[in-house]
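With the sequence up front, the predicted model follows.
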Amino acid sequence: MLERPRLQKKQAFQPTFGAQVVEEGLTRFVLWAPSAHRVDVEVEGLPSVTMDKSDDGCATAEVACGHGARYRYRIFNEKDDEGDEQGSVVPDPAARAQAGDINGPSVVIDPSHYQWENVDWQGRPWHETVLYELHVGTLGGFKGVRQHLPHLAELGITAIELMPVSEFPGARNWGYDGVLPYAVEASYGSPDDMKALIDEAHSYGLMVFLDVVYNHFGPDGNYLANYADAFFRKDLVTPWGPSIDFRQPMVRRYFIDNALMWLEEYQLDGLRFDAVHAISEQDFLVELSETIRARIAPERHVHLVLENEGNTASLLNQQQFTAQWNDDWHNVLHVLLTGEQEGYYGDFVDDATPRLARCLSEGFIFQGHTSRHGHCRGEPSAHLPPTAFVAFLQNHDQTGNRALGERLSVLTDADSLAAAEVLLLLSPMIPLLFMGEEWGSTQPFLFFTEHNEELAQAVREGRRAEFADFSAFFDEQSREQIPDPNALTTFEASIPDFSMRETTPYSACLARYRTLLALRHLHIVPRLACAEALGAKVLGDKAVLARWRMNDDTQLMIALNLSQQSVATPGLGVGQLLYETSEGAAKAAESGRLPPRTAAAWLRDNPGEEEVCE
């Protein structure tokens, strides 16, 4: 039998900026440099070429080179040119790859160089999504992540979510300090290596999402202001420096093209947009989503997910954004599980159980309500489907932004955590797991970097000062115990030890996750499209009963009790038991009392309206 030839998908999209291979042996270079007097492109082994400037500020040149060529831009300001200076050499801010680190040469990448295997892949519907967030560097780069795909597919994961992979300083970083959004981090592998990971994930039926950062650039290696000072606002500052000026059409084009590159050239199934509340021009988000939706073929399932402290419910629809990470869900459950009250958890301490009930009924807790800082945030969200919210017990932020990077497995008792996992994995919200969570890893996930020493010292001091108001770190001696972000040992301590997952006691946690995810795919996912919340009832302190009407008119019920006492469950009725965290817990609940630190889930056929929670 003849082997079917590998087909290459036509690359219909070409970004406005960067190095674009026009034909074999010919590349067009485009740099938006409105502040520069002159721009030269220097390709290694070839004479320097002065680029043509257009009225829109773009410098353009075509050079006889192709895939793999190394190049830089040389920027001349007026004073440089008049003084016959050498100018300043910078990387391409739209380079698809770097030869080395952020200050090395940029590399011409021909997108057609990679030959796709899974050319017919169209993604998966959103309601089938079970996300698994991972850090590529701690798993050994793109090739290392590929080794974990069989385990994740067998577990019941349907989508992996990569923390940012754009080029950042050094080889160790969370990725949120990126300065070259188009370039794949060299320490993780090449663009082809990333495509091979995505291609293989698709062969396992796994979607691949990418976390992208459009709200700021990192503090090291950002040269945009040298030749495009209009890129940043002078009147608005973010926690990370001057605000990006999204009033500029070219700035919008830069980021919209970046999103389209990931979705079209890399065949990603979705993007998670980091901290969009820090983008001053919120209408940019609408333009971004509308442009993506207009360009992506309708038969493809492409999902756009927000991180947004603003809880802007009006953005969450299939025509704009698919869903939002629901920090409210995490924060209130974290308070109930751990009793912690400091920092942003302070907003969720008072009336924590009624707040959880609101979250399960309506999505967001903050829907125009006032935070501890006196600010109103959020919009009404009860009209949205449960699948508009991504729920999680742990993620990179909520773990790694702790001073010592502790996971929930060391912050709360095992029975309560197992009960919360039932709510995470069987509720109609879209669940997200953080790498290692599935076997109850007790290893920390810490904040790590590899900056130059001057910046490393500033990050080290800033990290310790950040926790000065926390009771555990009031004195300087205790703050010195916070791991140094720039130390290699901090990174190494954050590498998950997957060999532990089949050993005692971790294997029991892994088996529970396998079971719960199998139940989700068998009983919840087929009923999930058009599911709606029916309400959640407070049963007692730290205890709730939530109900949802599924698309076949069955009713999903989850009873959760995180307290130390049993709670009354009047009028619960009897249904098909899906899961209970301890033997007899469901029967006890059906008889009128849910035991402490337990949870149970049922499906009921066509219950009467009088039994729906108010």
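The structure has been received and is ready for your questions.

can we go C-alpha only for contacts and neighbour counts from here?
Noted.

and residue 238, how many neighbours does it have?
13 (other CA atoms under 10 Å).

Correct me if wrong: residue 549 contacts residue 533.
Yes: using CA atoms under 8 Å, residue 549 makes contact with residue 533 at a distance of 6.3 Å.

Take this one as well and set it beside the first:
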Amino acid sequence: MPETRTTFDQETSWGPRLTASGAIFRLWAPAIERLELAVEKAGEKAGDRRFHDMHRDEGGWWSIETDAVAVGDGYGFRVNGGTVVPDPAARAQIGDVHSLSRLVDPHAYVWKTAAWKGRPWHETVFYEMHVGTFTPEGTFDAAIGKLDYLVETGITCIELMPVAQFGGQRGWGYDGVLLYAPHEVYGGEEGLKRLVDAAHERGLMVFLDVVYNHFGPDGNYIGLYAPEFFHPEIHTAWGAAIAYENAPVRDFMIDNALFWLNEYRIDGLRLDAIDSIEDMTDEPLVRELAARVREKITGRHVHLTSEDARNIAWHIQRDDKGQPLLVSGEWNDDFHHCAHVLATHEEEGYYSDYVRNSVKQMARSLAEGFVYQGEHSRHRDKEVGERSDGLPPTAFVNFIQNHDQIGNRAFGDRLTDLASRRVIECLQAILLLSPQIPLIFMGEEFGDTNPFCFFTDFDGDLGDLVREGRRAEFKKFAAFHDAESRKLIPDPNSEATFRHSAIDWSMVDKPTNRRRLYMVRKLLQLRRDKIMPLLEDIPPHSGSYAVSDGCAFVVSWVLKSGQILRLFANLDDEPWTLPDTLSDRESGELLFAHPRHAEEDIHTGSLSGPSVVFRLTKMLQIRNAPDA
């Protein structure tokens, strides 16, 4: 019998590789004339460095194989005899993004769960967390102490906001610059491996948010030695576009995805803002990356999700067996926006696209995926989206809160502070019992009211630019037209903004919050026992819907073996008389009614509000309502 493997590594085109005679160091730097390996021995005086000439090939790669750097030593690259820069593909840093990198041995960590095979996609219940604010300590190791609580709640997957090394001590992580090195403040490479291992011991998957559309503004030295890595003439919201037509650049990112999945045993990746990837090639990066992942990793369940404001659908298509061809699920902002408008009645910014028809739009989102499937968006002043009605519900990740939708508000308000408790509870039931893949944001399960603000750790001119830029983003909102009101928006660089964004775990002991947690746990137990087993082999065009003139709707999904999951929802204060066409409304098994009297309402034919009812019935012919 072959020996069970307990250590893992991923060979990458960038970054160091240990060999029998030391290590090989490589850097793509086609624009420079000289490159030296800088070495700082562990335990010796800081700043006492030795330099070794590297050799260049015709493709612009510089390399050296040497025993001068031992595991634990610091190293970097001196460019043209001047600036010493860290390795952009380092697995660890000695300090911050401006310091030397640290050579590590990927095989030093011995995995307890080396045989872990993951979980199938349809069992996913996401819990999105920011490591730095999830616990008072803000570390990977501290997060381990909350894993049993998450399992008891019914979570099956933790999704980490980006952990790649970024400038400063604190931040959201979307401005990472060393994409192979877990943030040292969180606990570095060994801390992340311990967290993943501990999660797998408990049957939890771990997803990681990765950013392939830009680098952060602090500590990105790549342009110094490889300006060919970027397109300075092509501007994105975060700076120059990445030049993905260059093979070394493309390999940097695709290798990075495989690196996290293989060396860290991560179960899945969220590809951030793929609509902001300016790819000049005929083969989109996402298509190639996802295909490589599917090709290379076959012995365990590995999944990909994506964020894309274009409402595209080609990347989440299924094969003839209903399995994802590339990406498993797309974050569905349309569902969130409809739910938010119904709960808060806000209509500024992108919410303006959802005010007039939010009920019909929400029903359509639940039944078909996207709301905008080619229709004109007033906010964006163009046609948006592609047809998604033929995709299974599990092709979409739904949420009523996430890091963006909370943190991109001026004060980081959570939905708990913006809407009535009853409406929020109805929306949570819709989220957690509908067949789409649900995601909740940390603290949402017990109704945390602490804000989650946008925060960074920049100083000097960059700090001023970020602070004023953040406040300027809100000029178009009525509450912040004047400069004085914008000064009230929290300074993202203030440590207090970061501290105030931490979860308030003491709230779990309060009666109202215990009640919310109890309800969420009940809903997730129902999902596990009644819904999950029916989410495989969902037929195309499985969803249909009908709406009222008010805030009520019915959505039906044909699931496995012809079972029909049906949602009755009234999110208005006025009662809703159910249409006569729903004569079968009392048939089948009652799964959930909130509040409890909603079950009796269904029998009488008038559903008071706000309330929701879920029923599971046998196959019925359901006619779809007119297009939204």
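In hand now; what should we look at? Since the model is a prediction, treat every value here as computed from it, not as a measurement.

and the gap between residue 390 of the second structure and residue 485 of the second structure?
Noted for residue 390 of the second structure: a distance of 47 Å to residue 485 of the second structure, by CA to CA, to the nearest Å.

Who has more neighbours out of those two?
residue 390 (15 against 12).

and the counterpart of that one in the first structure, what does it touch?
The pairwise alignment with the first structure assigns residue 390 of the second structure to residue 383, based on TM-score structural alignment. When contacts are counted by CA atoms under 8 Å, 6 or more residues apart in numbering, residue 383 of the first structure touches residue 362.

next one: stretch 610-623 of the second structure to chain centre, how far?
31 Å (CA atoms, centre = their mean, to the nearest Å).

ugh, wrong one, stretch 102-111 of the second structure
Centroid separation for stretch 102-111 of the second structure versus its chain: 27 Å, with CA atoms, centre = their mean.

which position in the first structure aligns with residue 233 of the second structure?
Aligned partner of residue 233 of the second structure by TM-score structural alignment: residue 235.

Then that match would be within a helix, right?
No: Residue 235 of the first structure sits outside any helix when classified using DSSP: H, G, I helix; E, B strand; the rest coil, being strand.

number of nearby residues for residue 137 of the first structure?
23.

same deal with residue 234 of the first structure?
Around residue 234 of the first structure there are 12 residues (other CA under 10 Å).

my read: it touches residue 225, true?
No: assessed by CA under 8 Å, residue 234 of the first structure is found out of contact with residue 225, at 11.2 Å.

mind listing what the counterpart of residue 444 of the first structure in the second structure touches?
Under the alignment (TM-score structural alignment), residue 444 of the first structure pairs with residue 451 of the second structure. Residue 451 of the second structure sits next to 406, 407, 411, 412, 413, 414, 500, 501, 502 when contact means CA under 8 Å, 6+ apart.

so the closest residue to the fifth one other than its chain neighbours is in which element?
On the basis of CA to CA, 6 or more residues apart in numbering, the spatially nearest residue to residue 413 of the second structure that is not a chain neighbour turns out to be residue 451, at 5.1 Å. Assignment of secondary structure by DSSP states H and E places residue 451 of the second structure within no helix or strand.

Repeat that for the one 3 residues further on.
Residue 454 of the second structure is part of no helix or strand when elements are defined by DSSP H and E.

Next, find the distance separating the closest residue to residue 167 of the second structure other than its chain neighbours from residue 164 of the second structure.
Among residues not flanking residue 167 of the second structure along the chain, residue 218 sits closest, at 5.2 Å (CA to CA, 6+ apart). Look at residue 218 of the second structure and residue 164 of the second structure: by CA to CA, they are 13 Å apart.

Of these two, which one has the most company?
Each of residue 218 of the second structure and residue 164 has its neighbours counted (other CA under 10 Å); residue 164 has more, 24 against 17.

wait, isn't that one in contact with residue 185?
No: counting by CA under 8 Å, residue 185 is not a contact partner of residue 164 of the second structure; they are 10.8 Å apart.

got a list of what residue 372 of the second structure touches?
311, 334, 384, 385, 386.

For those, which single residue is the most surrounded?
Counting by other CA under 10 Å, top hit in the contacts of residue 372 of the second structure: residue 334 with 26 neighbours.

what do we get in the first structure for that one?
By TM-score structural alignment, residue 334 of the second structure lines up with residue 328 in the first structure.

If you count neighbours, what's buried in the helix or strand where its match lies?
Per DSSP H and E: residue 328 of the first structure is located in helix 327-338. Neighbour counts over helix 327-338 of the first structure (16 or more other CA atoms under 10 Å) mark 327, 328, 329, 330, 331, 332, 333, 334, 335, 336, 337 as buried.

just to revisit the earlier point, sec struct for the alignment partner in the first structure of the residue nearest to residue 167 of the second structure, please.
Following TM-score structural alignment, the counterpart assigned to residue 218 of the second structure within the first structure is residue 220. Under three-state DSSP, the three-state class of residue 220 of the first structure is coil.

related to what we said a few turns ago, so how far is residue 153 of the second structure from the match of residue 444 of the first structure?
For residue 451 of the second structure, the distance to residue 153 of the second structure - CA to CA - is 22 Å.

Could you do residue 28 of the second structure as well?
47 Å.

for residue 292 of the second structure, same thing?
Residue 292 of the second structure sits 34 Å away from residue 153 of the second structure, going by CA to CA.

okay, those two: which has more neighbours?
Neighbour totals were compared for residue 292 of the second structure and residue 153, and residue 153 leads with 19 against 16 (other CA under 10 Å).

Tell me the spatial nearest neighbour of the alignment partner in the first structure of the more buried one, not counting adjacent residues.
In the first structure, the residue matched to residue 153 of the second structure (TM-score structural alignment) is residue 155. For residue 155 of the first structure, ignoring the flanking residues on the chain, the nearest one in space by CA to CA, 6+ apart is residue 514 at 5.3 Å.
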